[in-house]
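Student: give me a model of this one.
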Amino acid sequence: MRRGGTWSYVIRVTDSKGLSKPRWVGGFPTESAAKRARDEARMAASNGDYVNRSATTVAEYLNEWLAVHALEVKPRTRAGYAHLIENYVAPRIGGKRLQALRATDLSILYRELLESGGKNGRPLSARTVEYVHAVLRKALADAVRNDQLLTSNPAERAKRPRKAHAEPVIMWTATDLVSFLETASQHRLHAFFRLSAYTGARRGELANLRWSDVNLGDAPTIRLRGTVSVIAGTRVEGTTKGGRERTISIDPGTAAVMIEHHRRQQLERELAGGSWTDGDHVFRQELGEPLFPDTPTALMTKLLRQHNAAAAAVGEKPLTVIRLHDLRHLHATLLLKVGVPVHVVANRLGHADPAITLRVYAHVLDDQASQAASVFAQALLDEGRNEANPGSSDSSADRPTP
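Tutor: The predicted structure follows:
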């Protein structure tokens, strides 16, 4: 049917209550275009796949999706989604009508981002492009399943960017760690780095730690119940990454460092007087305000610079520059290398499933696997010696110290 300068069609569609209602759709430039769209709509309606024609753009839908999605994800996750959409998606395909979006459009978007999507037209990392794809796939899946604006998800058919190979983590030795912690021991936040390296906790988890969750008795532990992130310059506390709290044992040496940290904090409190901000946070700024997680990250870079300058002055080898998060990797790697069970390491790291630990630290376990044959052969040899010399197995000199 012609309406003004365009053509329209009408079909009957059964709603969720089983009632048949007419649906008018217009805006087609020719009668043949309207008929083709009508036939497609009839087919979709008969299959239960019919969606109302909508002028909603990609940007409009994604903004609405973010507003709804904020109810089911953490604030930091939502902020990450918004950043990707605002900086990489909306400027390129935001004005396109959602129902006209094709898989090819997304494939072109990914290619353009890889080539010139970064700052000042530089290439964007493949990892970031993968994140863009993941967000679009999730949003468009909701457009199909929940909002019924699309019959299928174009992101599922788009040519995805090639997965980026994970950069190898540069790892310190145990000696390197001891050397760094010796330098850090002169700083008021020494305990933060000690706890990070000796527990594998995330920086946000330590920034959220309370003294009420620290046990420095005979069997010292810390309980990690939440995390801290920074959104638009504001410090935001929330649940841990996996949503579960966990209790981690700490060694007596680390407990002693924590006791000294508490003593130093009490002195700072006395010096600050009325300027001190009350609270129970373990790690604080000089006047008692809770610590921002970015602070120890920047501090580690500064301490490494100081350490290496001092090492160069006496002709010693400098430490490789690593990130604060790499202390977490170092903790896991050293535990796995000495044979601590994967599920125990996973619990310390807060991984919901040991399979995550297996995947992240596969290279460490591969190294262990390569030595398995030698370990087995040595075990048989030792067992044979014990059978040949029964008395030797009772010798306290050969028995490992508990």
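
Student: can we go C-alpha only for contacts and neighbour counts from here?
Tutor: Noted.

Student: endpoint to endpoint, stretch 356-371 covers what distance?
Tutor: 23 Å (Cα to Cα, to the nearest Å).

Student: same question, stretch 334-350
Tutor: Start-to-end, stretch 334-350 (Cα to Cα) is 17 Å.

Student: ok, residues contacting it?
Tutor: For stretch 334-350, the external contacting residues (Cα atoms under 8 Å, 6 or more residues apart in numbering) are 199-201, 242, 244, 246-248, 328, 332, 352-354, 356-358, 364-365, 368.

Student: what's the answer for stretch 184-201, then?
Tutor: 181, 202-203, 206, 248-250, 254, 257-258, 261, 264, 283, 296, 303, 327-332, 348-350.

Student: again, but for stretch 359-371
Tutor: With Cα under 8 Å, 6+ apart as the test, stretch 359-371 has contacts from 333, 336-337, 358.

Student: quick one: which of these is nearest to Val129?
Tutor: Leu358 (25.4 Å; Cα to Cα).

Student: any of the contacts of stretch 334-350 buried? List them.
Tutor: Buried residues within the contacts of stretch 334-350, counting neighbours by 16 or more other Cα atoms under 10 Å: 199-201, 248, 328, 332, 354, 357-358, 365, 368.

Student: list the buried ones in stretch 139-147?
Tutor: 139-144.

Student: among those, which lie within helices?
Tutor: Mapping the buried residues of stretch 139-147 onto helices (DSSP state H) picks out 139-144.

Student: quick one on the thing from earlier: ok, of the contacts of stretch 359-371, which one's closest to Ile11?
Tutor: Scanning these for proximity to Ile11, where the rule is Cα to Cα, the winner is Leu358, at 54.7 Å.

Student: is that closest one in a helix, a strand, or coil?
Tutor: helix (DSSP: H, G, I helix; E, B strand; the rest coil).

Student: tell me the one among the contacts of stretch 359-371 nearest to Thr128.
Tutor: After measuring the contacts of stretch 359-371 against Thr128 - Cα to Cα - the closest member comes out as Leu358, at 23.9 Å.

Student: which stretches in the stretch 201-350 of the chain count as strands?
Tutor: Taking DSSP state E, counting those that start in this stretch as the criterion, the stretch 201-350 of the chain contains strands spanning 214-215, 221-224, 227-231, 234-238, 246-249.

Student: could you also give me the structure for this second sequence? I'd like to compare it with the first:
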Amino acid sequence: MASFQKYTTKQGQMWMFKMDTGINPQTGKRKTTTRRGFKTKKEAQVAANKLEQELISGTTIDNLNLTFGDVFNQWFSNHSKTIKQSTKKSIESKFKKHILPRFGKLKINEITRPYCQQMINEISQNITSVNDIKIQANQVFKYALKMDIIQKNPLEHVSIPKQQKDLINEDNYENERNYWKKNEVKQFLVVTKEELSLRDHVLFHLLIYTGARKGELLALKWDDINFETGFIRLTKTLFHDNGEFIFQTSKTKESRRLISLDTKTLSLLKKWRIEQIQANLANSNNRFKDEIVFTRDNGSPMRLAYLNDKLSSLIKKHKLHRITIHGLRHTHASLLFEAGASIKEVQERLGHSDIQMTMNIYTHVTDDLKEQTAEKFQRYIEL
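Tutor: This is a model prediction of the structure:
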């Protein structure tokens, strides 16, 4: 039989129940389980009746004692063998920072849907990528379901709260814009040409003119660039882990792509190539000599955070509209649309595996393009 009890939380009154789950065959002692997070006594009673039926049908005591952390370790030991090192590190970080502190010590059979909703609500107040956190946690619950550790996924049907930044109005739209317009791009490139080294100027120029990811550019080797045909090959990305630089293949087939370069960009790359060769001649200890396109002065790969820091510094110094490094990729896509490129062309150039990602950028295209759309309609209808 289960016993029911009301308790108080920051969110208000909740209900819990305790139930005898039988004898542990390993210790010979009786075991009890406690489940919390029910809004009403009736919800707790329904859950208690369901648990009782599960015990009758043969659910093991061992499974009832497994914590979310235990199941995470089981799942991740298998899953980590199928993913890249950078993805593994990213997933571990999300669980360590956001998921395990909230779920890790709880018995996975005792985690309820109301508790999951409460946790998602709390996480959404602190970070913007709450949906990704939910997706990662859900993988553990799906694994537990698959392994018959739980009978129902408590994270199913849990909703993501609307964040304030999503409620864009005319007053805050300009501040939320994570891309530059054409005049802002020109202003920024004048600044980088005048104030930065040629290497850094070429890097920012490429970010804007190709839409490549920073990891893709920092992993570039000179044999990835064909100066005769005017194409650049993007097939790998640079990853930094525990002081070690790792060159790994791009995540998806679409990310591995060949894109064209304009004559101005090719000219800048040739100029940088000459300067780098001259610098390498003076540095005989450069173990990456004549291989990697963008390196530190000693020839080693550059820090991934370097471009973020440099961009933030220039924006602050010159009071530019604030965007992120990813915003430069968004900028390239937006200006492509403004120049008349099709959605399919932009998708292929940026290496999006899902066209919806390209569509999302298209819906945030610049005001100038929106004005051009109205003008196109006017010219057509007045013919």
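
Student: TM-score for the pair, please.
Tutor: Scored against TM-score structural alignment, normalised by the length of structure 2, the superposed chains reach a TM-score of 0.77; 336 aligned residues with a Cα RMSD of 3.3 Å.

Student: still on that earlier bit, a markdown table for the buried ones among the contacts of stretch 334-350 of structure 1, including distance to Asp278 of structure 1?
Tutor: Shown next, in a markdown table, are those (distance: Cα to Cα, whole Å):
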| residue | distance to Asp278 of structure 1 |
| --- | --- |
| Thr199 | 27 |
| Gly200 | 28 |
| Ala201 | 25 |
| Ile248 | 26 |
| Arg328 | 30 |
| Ala332 | 35 |
| Pro354 | 39 |
| Thr357 | 38 |
| Leu358 | 42 |
| Leu365 | 45 |
| Gln368 | 48 |
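
Student: just to revisit the earlier point, among the buried residues of stretch 139-147 of structure 1, which one lies nearest to Gly279 of structure 1?
Tutor: Among these, and counting by Cα to Cα, the member closest to Gly279 of structure 1 is Ala139, at 39.8 Å.

Student: surely the closest one touches Leu62?
Tutor: Yes - with contact defined as Cα atoms under 8 Å, Ala139 of structure 1 reaches Leu62; the gap is 7.0 Å.

Student: corresponding residue for Asp70 of structure 2 in structure 1?
Tutor: By TM-score structural alignment, Asp70 of structure 2 lines up with Glu60 in structure 1.

Student: could you do Leu266 of structure 2 as well?
Tutor: Using TM-score structural alignment, Leu266 of structure 2 sits opposite Ala255 in structure 1.

Student: wait, its match sits on Leu216?
Tutor: Yes - under the criterion of Cα under 8 Å, Ala255 of structure 1 makes contact with Leu216 at 5.8 Å.

Student: which one's more surrounded, these two?
Tutor: Using other Cα atoms under 10 Å, the more surrounded residue of Ala255 of structure 1 and Leu216 is Ala255, with 24 against 18.

Student: separation between that one and Gln285 of structure 1?
Tutor: 21 Å.

Student: any idea how far Leu336 of structure 1 is from Gln378 of structure 1?
Tutor: For Gln378 of structure 1 relative to Leu336 of structure 1 (Cα to Cα), the value is 20 Å.

Student: list the contacts of Ala70 of structure 1.
Tutor: Arg78.

Student: for the one 4 residues further on, same thing?
Tutor: When contacts are counted by Cα under 8 Å, 6+ apart, Lys74 of structure 1 touches Gly238.

Student: what's the counterpart of it in structure 2?
Tutor: Matched by TM-score structural alignment, Lys74 of structure 1 corresponds to Lys84 in structure 2.

Student: check Thr175 of structure 1 too.
Tutor: In structure 2, Thr175 of structure 1 lands on Asn183 (TM-score structural alignment).

Student: so that match: helix, strand or coil?
Tutor: Under three-state DSSP, the three-state class of Asn183 of structure 2 is helix.

Student: give the equivalent position in structure 1 for Gln356 of structure 2.
Tutor: Counting by TM-score structural alignment, Gln356 of structure 2 lines up with Ala355 in structure 1.

Student: out of everything not next to it in sequence, what's closest to the match of Asp70 of structure 2?
Tutor: Using Cα to Cα, 6 or more residues apart in numbering and skipping the chain neighbours, the partner closest in space to Glu60 of structure 1 is Gly94 (7.6 Å).

Student: how close does the one you found sit to Ile108 of structure 1?
Tutor: Gly94 of structure 1 is 14 Å from Ile108 of structure 1, by Cα to Cα.

Student: so these two - more neighbours on which side?
Tutor: Using other Cα under 10 Å as the criterion, Gly94 of structure 1 and Ile108 rank with Gly94 on top: 18 against 13.

Student: and the more buried one? What does it align with in structure 2?
Tutor: Checking TM-score structural alignment: Gly94 of structure 1 goes with Gly104.

Student: quick one, longest helix in structure 2?
Tutor: Per DSSP H, structure 2 has its longest helix at helix 263-281.

Student: next, the mean deviation of it compared to structure 1.
Tutor: Taken against structure 1, helix 263-281 of structure 2 registers an average deviation of 0.5 Å after superposition, with mean Cα distance after the TM-score superposition for structure 1.

Student: same for that helix, what does it pack against?
Tutor: helix 198-210 (3 or more Cα pairs under 8 Å, 6 or more residues apart in numbering; DSSP states H and E).

Student: next, count neighbours for Tyr209 of structure 2.
Tutor: 20.

Student: contacting residues around the residue nearest the centre of structure 1?
Tutor: Note on structure 1: the residue nearest the mean C-alpha position is Lys241, at 7.6 Å, using Cα atoms, centre = their mean. Residues near Lys241 of structure 1 by Cα under 8 Å, 6+ apart: Thr227.

Student: likewise for Tyr110 of structure 1?
Tutor: Taking Cα under 8 Å, 6+ apart, we find Tyr110 of structure 1 in contact with 129, 133, 160-161.
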